[in-house]
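**Student:** Okay, here's the prediction I keep looking at, along with the sequence it came from:
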Amino acid sequence: MRVSIFVLVLTYIVSVVYGVSLNDNGTSYTLKNDYATVVIAKSSGFITSMKIGGNNQEFLNRSYIDANGGKVYFAAKRSSVITNTSSHVEIAFYDTYDSKSGLALDWEVRYTMLSDTRGVYFALRHNHSASYPTTSFSEIRLVLRLKADIFNWLQVEDNVGRFMPSAADQNKCVEMGPKEACKLPNGEVIHKYDYSIDMLKHNVHGFASQSTGLGCWFVSPSMEWKNGGAYNRDLSCHQGGSDSLQIMYMAGSHYGAGDETINQGENWSKVYGPFLIYLNKANSVQASWNDAKDMATKEGKKWPYTFTSIPGYVKERGKVTGTLAINNPLTGTRLPLEDAVVTLVQPESNTEPIPHQQWRHTSHWAHSLNGATPTFVIYAVVPGTYQLRAWAKGVVGEFILDQLVTVKAGEVTNLGKFTFNENRIAPITWEIGIPDRTAMEYRHGDHFNQWGLYYEFEKDFPNSVNYYVGKSNYAKDWNYCQVSIPGSDGKYKGVPWNIYFNLNKIPTGTSVLRISIAASSSAALSIALNDGKATPEVKDLIDDACIRRDGIRGIYRELEFKFDPSAFKVGENKFTLYCRKIGGYQTYYSFDGIMYDHIRLEAPGIDGTTTNNASGSGNNNVKTSTTTIIRTSTTTKAPTPTNNNNNNNSGSCAAQWAQCGGINYSGPTRCCQGSCNFVNDWYSQCV
């Protein structure tokens, strides 16, 4: 006990005595406390050296800050010392726009070290004045190129970590398709996108050393500033020869987020971060990872940071609370919610879709909500006006609250209990998969971040997918993606998939095949029932690159395909899914296709007892979201709603073709006939 007390006291004394210091030798700044030493070049604003106290091992080969994959680099024109005390050192680097700049932006980079900082904090501010010309960018990133011979263990999630191949083996790599993938001498193919991350629950990624126990991690207490927010997926770490690349994408377009364009005449600024470059040492790489996660938890409790003074960073925040419920509209009963998410996003403009491609503002969210009516709290929300969106595992779709949410500094916005109604026109006859916005439950979905699975389709399904409801098991009989295969002429062609199911009677009214899309790339989709005329194609699915970049969740979409009773028959029926290549590469490899999240048939007069449910598919909870409606008896295509559920606080119903939802709309949201379909944020209509 005495020893423990002595150690604690000694640690306290050391931290008080030494604190943090700043040294300027004319060419570089050195930030140092008794835990870490970080050197930053004055000419560039880039970190040139990182070491842990008492250990002479250099972490870095080099680092840089750039845009658009290295086409534009941050180039410090000047620097200044913002704070220099024994407890707080903060320095700033500035790159101000001129006619020679690669982007029409001002850049300000801040590095901060406190007396107890185990590494260094990084923050970046962009500014675009109205007088600047129009400018666009797809990526903004900080890259640390660590020494690969030392930092040879990569980890980005609990279940995504590995020992990286040597630089010598990588230099012998043979390029595969796509070009970012290469085959090592041992036959293994490595692909940098196998280590991508989803922002929703992410807070740490980086490298550790098997030989020294050292670790270098990006610790992010908040990802509120990331373009796309909770919806976004992006690259994080990979290896290149003698460098282990640890990357923080402050803006990125790898999974369909799109470019960011600021027009002349527009004043705009944004702060990315601060986040912590965390340096540690542990007995094993797994211990280093666990320690980094613990640090992420601690840093999260400090958010928003009080130490930074970078212009535009908001310290005075608000809080949003509420209780979420989703009803089955056919029964009025609550649907149990699992791993539900509530997000706050700020509308950008009528021409820029949200939330997947949102970038101008911050977004905030709460996740992992469970129960019939879970209560949520979204902390540290930047004051402003937001749109609330929600979704949950086991429930199809995404919901929008029919009122905007205003957040004020120092105040709690209590939304009370709000209830959404799912969009379902009839009882579920059968369903395939689990509505969770991923294709993870299907064949190969449990190891999706592995190069080349799309090439396995012909071998796994030589006769394509023929799924028999009640007999097949989607875990092995439904592939994680529907892709093209090479034809005899070398060009890739689509292969139809079939779903077989039995009916003992004909539906009494219009039925809906509701298809939730987890991801898509350069593909169009149409459906035929019993070899009849196929529906008009849905051609506006966004290419989110998820297939070629080894993801499992891209840009979510819900589609409705409507069928008249006369299209069905007693006995065996068949839906055919035609996925056609409409862009991308025509030869060499196939990266077009669709990842299905969930498929279900809703048929009036048939409650699921007249046909067998899909094996392993026992979840009958459904909900509404981004919906396109296709009807077999016409060629009419409804507007492409991204969300067609607004909360219903009224017991009345809206007539067919009447308004049933939208921002500031206060009337009935339940349709007397048909479904409430989203037209735009301000208007939904019963059709």
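**Tutor:** Thanks, I have the structure now.
**Student:** From here on, just use CA atoms for contacts and neighbour counts.
**Tutor:** Will do.
**Student:** Name the residues of the longest strand seen in the chain that are buried.
**Tutor:** In the chain, ranked by residue count with DSSP state E as the criterion, the top strand is strand 268-281. By 16 or more other CA atoms under 10 Å, the buried positions in strand 268-281 come out as 269-281.
**Student:** so how far is that strand off the chain centroid?
**Tutor:** The chain centre lies 19 Å from the centre of strand 268-281; the measure is CA atoms, centre = their mean, to the nearest Å.
**Student:** another one to put next to it:
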Amino acid sequence: MNQEVASWPYEFALSKHYIKSNQRGTVRGQLFVNDRFISKQNVAASNAYIGLGPPGEAGSWQRENKGYQFWTKTDGEGNFIIENVIFGTYNLYATVPGFIGDYKYTSNIKVTSGSNIKLGTLIYKPPRNGATIWEIGIPDRTAAEFFIPNPPSQFKVHKYKNNSESKFRQYGLWEQYGVLYPKNDLVYNVGTSNYSRDWFYAQVTRKIGNKTYKGTSWKIIFNLANVNIASNYTLQLALAAAHEADLHVLINDEKIQEPHFSTGHIGGSNAIARHGIHGLYWLYSIGIQGKLLVKGTNTIFLVQSSGLSPFEGVLYDYIRFEGQ
């Protein structure tokens, strides 16, 4: 296998439309992350996925299916080499484990036949508006770190060679939410709850009767020692996948007519029904006015309002509450 990988692109193809290795180019560089709330110095973006794709917005590569894409991973120091790139104009994109958001290089990259493009040092500044007050999960674009239940007893448990997949690939896991939370929805208490135990891997619908479903409302309860009502706070909400969902965010009042934030109707990756742990990535930086918060106990409501089928819902990746 390694020999075949090393010999690609093959030289035996005779079609005039086939681009051989000596007609392709190389792009190299080194990626760092700058997040002043984690480190005063730039941090090497180790094991980041970095690649060339058709020009577009940051993150647009995951919805692109017509143009060429060429990807690799950085080493421990953030170095990368993207080889055998077909000539054309690209944008450079990256995702970095441990950090939210999508990186995009500022300029288009024009690869020509035989070119060796050296980009030098690149800096990614992930979304950040303030210091972390609390966080739930790990920013890795998957829901794998959250609680994954055992499958319903009537279904056969399938064994996988990769043990990390043995849990979330079992059939009917979404139905276990109603078993674990038969009447009341999930409540997460910051400081005492543990996301690997207390945060269900998917916010799905609840079955009512034989054929009816309704959306669910989760609560995040947290305490603030002080609140600056003139300041703005930020809820960084990263979703690992969404399917036919409409997620509302409400602050300290679940009964208001209009939510403080709504994603709108999003998602079609069907990761929940297909036993996946991630799909298309979504990130929302939600501003929260200080006057909506109180000193002491606060509650954020996450309401998945769509409720037509058992597969409507979201997989969370990571949630972070930031202060000024």
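**Tutor:** Now that the structure is in, tell me what you want to look at. Everything numeric in this text was worked out from a predicted model, so none of it was measured.
**Student:** Show me the helices in the stretch 1-150 of the second structure, by range?
**Tutor:** 2-7 (DSSP state H, counting those that start in this stretch).
**Student:** Nearest to V345 of the first structure among the buried residues of strand 268-281 of the first structure?
**Tutor:** The closest of these to V345 of the first structure turns out to be K270 (CA to CA; 15.3 Å).
**Student:** need the contact list for that closest one.
**Tutor:** By CA atoms under 8 Å, 6 or more residues apart in numbering, K270 of the first structure lies in contact with 125-127, 312, 360-361.
**Student:** Out of those, flag the one nearest to R549 of the first structure.
**Tutor:** Using CA to CA, the contacts of K270 of the first structure come closest to R549 of the first structure at R360, 25.4 Å.
**Student:** what residue of the second structure matches up with the closest one?
**Tutor:** Here R360 of the first structure is matched to K66 in the second structure, going by TM-score structural alignment.
**Student:** In CSV: the buried residues of strand 268-281 of the first structure, plus distance to G661 of the first structure.
**Tutor:** Listed next are the buried residues of strand 268-281 of the first structure as CSV, based on distance: CA to CA, whole Å:
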residue, distance to G661 of the first structure
S269, 33
K270, 32
V271, 34
Y272, 35
G273, 36
P274, 39
F275, 40
L276, 43
I277, 45
Y278, 47
L279, 50
N280, 52
K281, 55
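**Student:** From the centroid of the second structure, which residue is nearest?
**Tutor:** The second structure has R141 as the residue nearest its centroid, 3.2 Å off, counting by CA atoms, centre = their mean.
**Student:** Does it touch L237 like I think?
**Tutor:** No: at 11.5 Å, R141 of the second structure does not count as touching L237 under the criterion of CA atoms under 8 Å.
**Student:** joint contacts of the two?
**Tutor:** Counting by CA under 8 Å, 6+ apart, the residues touching both R141 of the second structure and L237 are Y318.
**Student:** where exactly do the strands run in the stretch 401-550 of the first structure?
**Tutor:** Ranges of strands in the stretch 401-550 of the first structure, per DSSP state E, counting those that start in this stretch, are 405-407, 412-421, 428-433, 466-468, 482-483, 485-486, 492-493, 497-503, 511-521, 523-529.
**Student:** And for V14 of the first structure, the neighbour number?
**Tutor:** 11 (other CA atoms under 10 Å).
**Student:** who touches the nearest residue to D24 of the first structure once chain neighbours are set aside in this structure?
**Tutor:** Take D24 of the first structure and drop its neighbours on the chain: the residue closest to it by CA to CA, 6 or more residues apart in numbering is T30, 6.6 Å away. The contact partners of T30 of the first structure, by CA under 8 Å, 6+ apart, come to 21-24, 37-40.
**Student:** ok, then the element right after the helix or strand harbouring T30 of the first structure?
**Tutor:** Element membership of T30 of the first structure [criterion: DSSP states H and E] is strand 28-33. Downstream of strand 28-33 of the first structure, the first helix or strand assigned by DSSP H and E is strand 36-41.
**Student:** Which residue numbers in the second structure does that following strand align to?
**Tutor:** Counting by TM-score structural alignment, strand 36-41 of the first structure lines up with no residues of the second structure.
**Student:** Check which helix or strand the equivalent of E558 of the first structure over in the second structure maps to.
**Tutor:** Residue mapping for E558 of the first structure onto the second structure gives L283, with TM-score structural alignment as the criterion. L283 of the second structure is part of strand 282-289 when elements are defined by DSSP H and E.
**Student:** Are there helices or strands packed against that strand, and which ones?
**Tutor:** In terms of contacts (3 or more CA pairs under 8 Å, 6 or more residues apart in numbering; DSSP states H and E), strand 282-289 of the second structure is packed against strand 232-245.
**Student:** By how much does the strand it packs on deviate from the first structure on average?
**Tutor:** After superposition onto the first structure, strand 232-245 of the second structure sits on average 0.5 Å from its aligned residues (mean CA distance after the TM-score superposition for the first structure).
**Student:** how about that strand, aligned to which bit of the first structure?
**Tutor:** The aligned range for strand 232-245 of the second structure is 510-523, by TM-score structural alignment.
**Student:** can you give me the offset of that stretch from its chain's centre?
**Tutor:** On CA atoms, centre = their mean, the centre of stretch 510-523 of the first structure falls 19 Å from that of its chain.
**Student:** again with stretch 375-388 of the first structure
**Tutor:** On the basis of CA atoms, centre = their mean, stretch 375-388 of the first structure is displaced by 18 Å from the centre of the chain it belongs to.
**Student:** Check the separation of the first and last residues in it.
**Tutor:** 14 Å (CA to CA, to the nearest Å).
**Student:** equivalent range in the second structure for it?
**Tutor:** With TM-score structural alignment as the criterion, stretch 375-388 of the first structure aligns to 79-92.
**Student:** hang on, the earlier thing: relative to I65 of the first structure, which of the buried residues of strand 268-281 of the first structure is nearest.
**Tutor:** Y272 (12.6 Å).
**Student:** pretty sure that closest one is touching A123, no?
**Tutor:** Yes: Y272 of the first structure is within contact range of A123, at 5.8 Å (criterion: CA under 8 Å).
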